[in-house]
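Asker: structure of the sequence below:
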Amino acid sequence: MTDISPILEFLPCPTPEAWIEEARKPENLAVILVDHANNELKAAQSAMAIMSRYRTGKFGQNRGTSHSNEEKVGLQLKTDDQLSLLNKMSRLAREELRHYEQVLAIMARRDIPYVHLGAGRYAGQLSTAIRTFEPFRLVDTLIMGAFIEARSCERFAALSPWLDDELKKFYLSLLKSESRHFQDYLTLAEAINGASVADRVAIFAGIEQDAIESRDHHFCFHSGVPA
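Answerer: The predicted structure follows:
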């Protein structure tokens, strides 16, 4: 089994037992798999959106704002950072789409329909901390990605002991790639920021902990404590 201790140290809290108890109920298996498929697709789409937005290495103009830090960093990615960002996002998108296909195959074998699920609050809460001016919008977007990947990895590990053999094997197989994605996001954020992002990580960690530990009326893969 992949060592996920760096992820457990990074996340502000473990998944509450109440969520695991709810997730392991047979009647919630379809919800878990459909939402997992949704998350893999969203992760691929997010990576491709970053590639599209920053493919030239230039940042868009920050309307109506003037920030000394922004002026210091400038509005152009360093070539090494630009190429590293594009390569890692491309690789991540391909892997997430492959995982998406694997979840769809499992759903097909189990005759689980791909139904519409309402959006959870998790990503929306994290996104409230993203700054609106560049290059810090990109830095925060990458930090948010690190939290999403880290939490996904932690939940795969927490849920796997309660799953049937096929799903347990599949979820444990995802730990290696998801843990690498988390680190890739953080490494890119620090490179583009040009300094430690510990202060921003702390801000996102507080929001993430609230989303995970507070009561949540909408059960899904990244939801909080079932209300």
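Asker: only C-alpha atoms for contact and neighbour calcs from this point on.
Answerer: Noted.
Asker: for the residue sitting nearest the centre point of the chain, give me its contacts.
Answerer: The chain has residue 148 as the residue nearest its centroid, 2.3 Å off, counting by C-alpha atoms, centre = their mean. With contact set as C-alpha atoms under 8 Å, 6 or more residues apart in numbering, residue 148 has these partners: 123, 182.
Asker: which SSE is immediately downstream of the helix or strand hosting it?
Answerer: Here residue 148 sits within helix 136-159, counting by DSSP states H and E. Using DSSP H and E, the helix or strand that follows helix 136-159 in sequence is helix 165-193.
Asker: now that following helix: buried residues?
Answerer: For helix 165-193, the buried set under the neighbour-count rule, 16 or more other C-alpha atoms under 10 Å, comprises 167-168, 170-172, 174-175, 178-193.
Asker: what's around residue 128, how many residues?
Answerer: 10 (other C-alpha atoms under 10 Å).
Asker: ditto for residue 10
Answerer: The number of residues packed near residue 10 is 17, by other C-alpha under 10 Å.
Asker: which residue, other than its chain neighbours, is closest to it?
Answerer: Nearest residue to residue 10, sequence neighbours excluded (C-alpha to C-alpha, 6 or more residues apart in numbering): residue 150, at 7.9 Å.
Asker: that neighbour reaches residue 11, doesn't it?
Answerer: Yes - using C-alpha atoms under 8 Å, residue 150 is in contact with residue 11, at 7.1 Å.
Asker: neighbour-wise, which of those two wins?
Answerer: Higher neighbour count among residue 150 and residue 11: residue 150, with 25 against 21, using other C-alpha under 10 Å.
Asker: for residue 8, see how far away that one is.
Answerer: To residue 8, residue 150 is 8 Å away according to C-alpha to C-alpha, to the nearest Å.
Asker: in the longest helix seen in the chain, what's buried?
Answerer: Assignment by DSSP state H gives helix 79-109 as the longest helix of the chain. For helix 79-109, burial by neighbour count (16+ other C-alpha under 10 Å) applies to 82, 85-86, 88-90, 92-93, 95-97, 99-100, 103-104, 107.
Asker: can you give the distance of stretch 144-160 from its chain's centre?
Answerer: Computed by C-alpha atoms, centre = their mean, to the nearest Å, the separation of stretch 144-160 from the middle of its chain amounts to 7 Å.
Asker: what of stretch 148-163?
Answerer: With C-alpha atoms, centre = their mean, you get 12 Å for stretch 148-163.
Asker: can you list the buried residues in that stretch?
Answerer: 148-160, 163.
Asker: second input sequence below; structure requested for side-by-side comparison:
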Amino acid sequence: MEYLKKLDKSNLRIKWLLSSTSDSWLNQALKNPIEILIDHAHCERKAAGFAMQLMFRYVCEDGLSEILSPLAREELEHFERVLTLLKSKGKCLKLLAAPPYGSLLAKEIRKQEPFRMLDSFLVAGLIEARSHERMSLLAIHSNDSEIRDLYADLLRSEARHFGLYWSLSEARFKNSDIRSRMAELGEKEARILDDLHPYPRMHS
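Answerer: Predicted coordinates:
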């Protein structure tokens, strides 16, 4: 909890996020905690799947699976933790219409290698960074102590996951190329979130 005590809304943003989450999103999320939890479970499942997808796509890439395999397992552990909390509240996982956030970011991933690899790492890292920021807000502001505790406990992992994708990029690409591309993707990510999605979602 010491990590959480150091956080407030002025310093939640990981530096590659070019915008801060709006009060409108926080108010929407706080009014719909169960729907946010359900969507969060789907986000963890998708994050594990994306890490696995990269392992299959770049099966012979030296040093990749050694990082992504533990990451995928940890994402699934988080998925299971959210499911357990939902069950304790008498709720269960259900299908939700996804917001456009992930699909719009995925469209920014270039098709030609090695740019596809770089963009895949950076998009995944951006999503982890945004998750960290929003979980931090929920850990601070949620009226439900179990939800606050869950998100407070996940924060270090979310920040570390961003760092892992950044490290994968640094090991394979020039720093100048990484930074210039991250700036472009960061601008796109911020624009996607300019308009609040009508349904409460982790990345609405």
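Asker: before we move on, the earlier item: mind telling me what the residue nearest to the centre of structure 1 corresponds to in structure 2?
Answerer: Matched to structure 2 by TM-score structural alignment, residue 148 of structure 1 sits across from residue 127.
Asker: burial measure for residue 9 of structure 1, as a count.
Answerer: Neighbour tally, residue 9 of structure 1, other C-alpha under 10 Å: 10.
Asker: from residue 186 of structure 1, how far off is it?
Answerer: Distance from residue 9 of structure 1 to residue 186 of structure 1, by C-alpha to C-alpha: 14 Å.
Asker: with residue 44 of structure 1 instead?
Answerer: 17 Å.
Asker: repeat for residue 13 of structure 1
Answerer: Residue 13 of structure 1 is 18 Å from residue 186 of structure 1, by C-alpha to C-alpha.
Asker: got it, and residue 53 of structure 1?
Answerer: 19 Å.
Asker: next: residue 32 of structure 1.
Answerer: Using C-alpha to C-alpha, residue 32 of structure 1 is found at 27 Å from residue 186 of structure 1.
Asker: what do we get in structure 1 for residue 171 of structure 2?
Answerer: By TM-score structural alignment, residue 171 of structure 2 lines up with residue 191.
Asker: just checking, that match touches residue 82?
Answerer: No - Residue 191 of structure 1 sits out of contact with residue 82 when judged by C-alpha under 8 Å, with a separation of 10.1 Å.
Asker: give me every residue that touches residue 196 of structure 1.
Answerer: So residue 196 of structure 1 contacts residue 190 (C-alpha under 8 Å, 6+ apart).
Asker: surely it is within a helix?
Answerer: No - counting by DSSP: H, G, I helix; E, B strand; the rest coil, residue 196 of structure 1 is not part of a helix but coil.
Asker: now the match of residue 148 of structure 1: how far from residue 144 of structure 2?
Answerer: Distance from residue 127 of structure 2 to residue 144 of structure 2, counting by C-alpha to C-alpha: 25 Å.
Asker: go on, residue 35 of structure 2?
Answerer: For residue 35 of structure 2, the distance to residue 144 of structure 2 equals 14 Å [C-alpha to C-alpha].
Asker: so for these two, which residue has more residues nearby?
Answerer: residue 35 (21 against 12).
Asker: in terms of helices and strands, where is that one?
Answerer: helix 33-57.
Asker: tell me the residues of structure 1 aligned with that helix.
Answerer: With TM-score structural alignment as the criterion, helix 33-57 of structure 2 aligns to 29-53.
Asker: show me the contact partners of the matching stretch.
Answerer: With C-alpha under 8 Å, 6+ apart, stretch 29-53 of structure 1 has contacts from 23, 85-86, 89-90, 92-97, 99-100, 103-104, 107, 112, 114-115, 117, 220-221.
Asker: after superposing, tell me the mean distance of that stretch to structure 2.
Answerer: Once fitted to structure 2, stretch 29-53 of structure 1 is off its aligned match by 0.6 Å on average (mean C-alpha distance after the TM-score superposition for structure 1).
Asker: got the buried residues for that stretch?
Answerer: Per 16+ other C-alpha under 10 Å, stretch 29-53 of structure 1 contains these buried residues: 30-44, 46-48, 50-51.
Asker: try stretch 123-135 of structure 1
Answerer: 123, 126, 129, 130, 133, 134, 135.
Asker: of those residues, which belong to strands?
Answerer: Among the buried residues of stretch 123-135 of structure 1, no member is found in strands (DSSP state E).
Asker: out of these, who's nearest residue 144 of structure 1?
Answerer: residue 126 (6.5 Å; C-alpha to C-alpha).
Asker: need the contact list for the equivalent of the closest one over in structure 2.
Answerer: Taking TM-score structural alignment, residue 126 of structure 1 has residue 105 as its aligned residue in structure 2. Neighbouring residues of residue 105 of structure 2 by C-alpha under 8 Å, 6+ apart: 123, 185, 188, 189.
Asker: farthest pair in the residues you listed?
Answerer: The distance between the two most remote of those (C-alpha to C-alpha) is 10.4 Å, for 123 and 188.
Asker: those two: who's more crowded?
Answerer: residue 123 (22 against 15).
Asker: let me know whether that one touches residue 106 as I believe.
Answerer: Yes - the pair residue 123 of structure 2 / residue 106 is scored as a contact, 7.3 Å apart, by C-alpha under 8 Å.
Asker: spatially, what comes nearest to residue 17 of structure 2 if we skip its sequence neighbours?
Answerer: According to C-alpha to C-alpha, 6+ apart, the nearest residue to residue 17 of structure 2 is residue 186 (6.0 Å).
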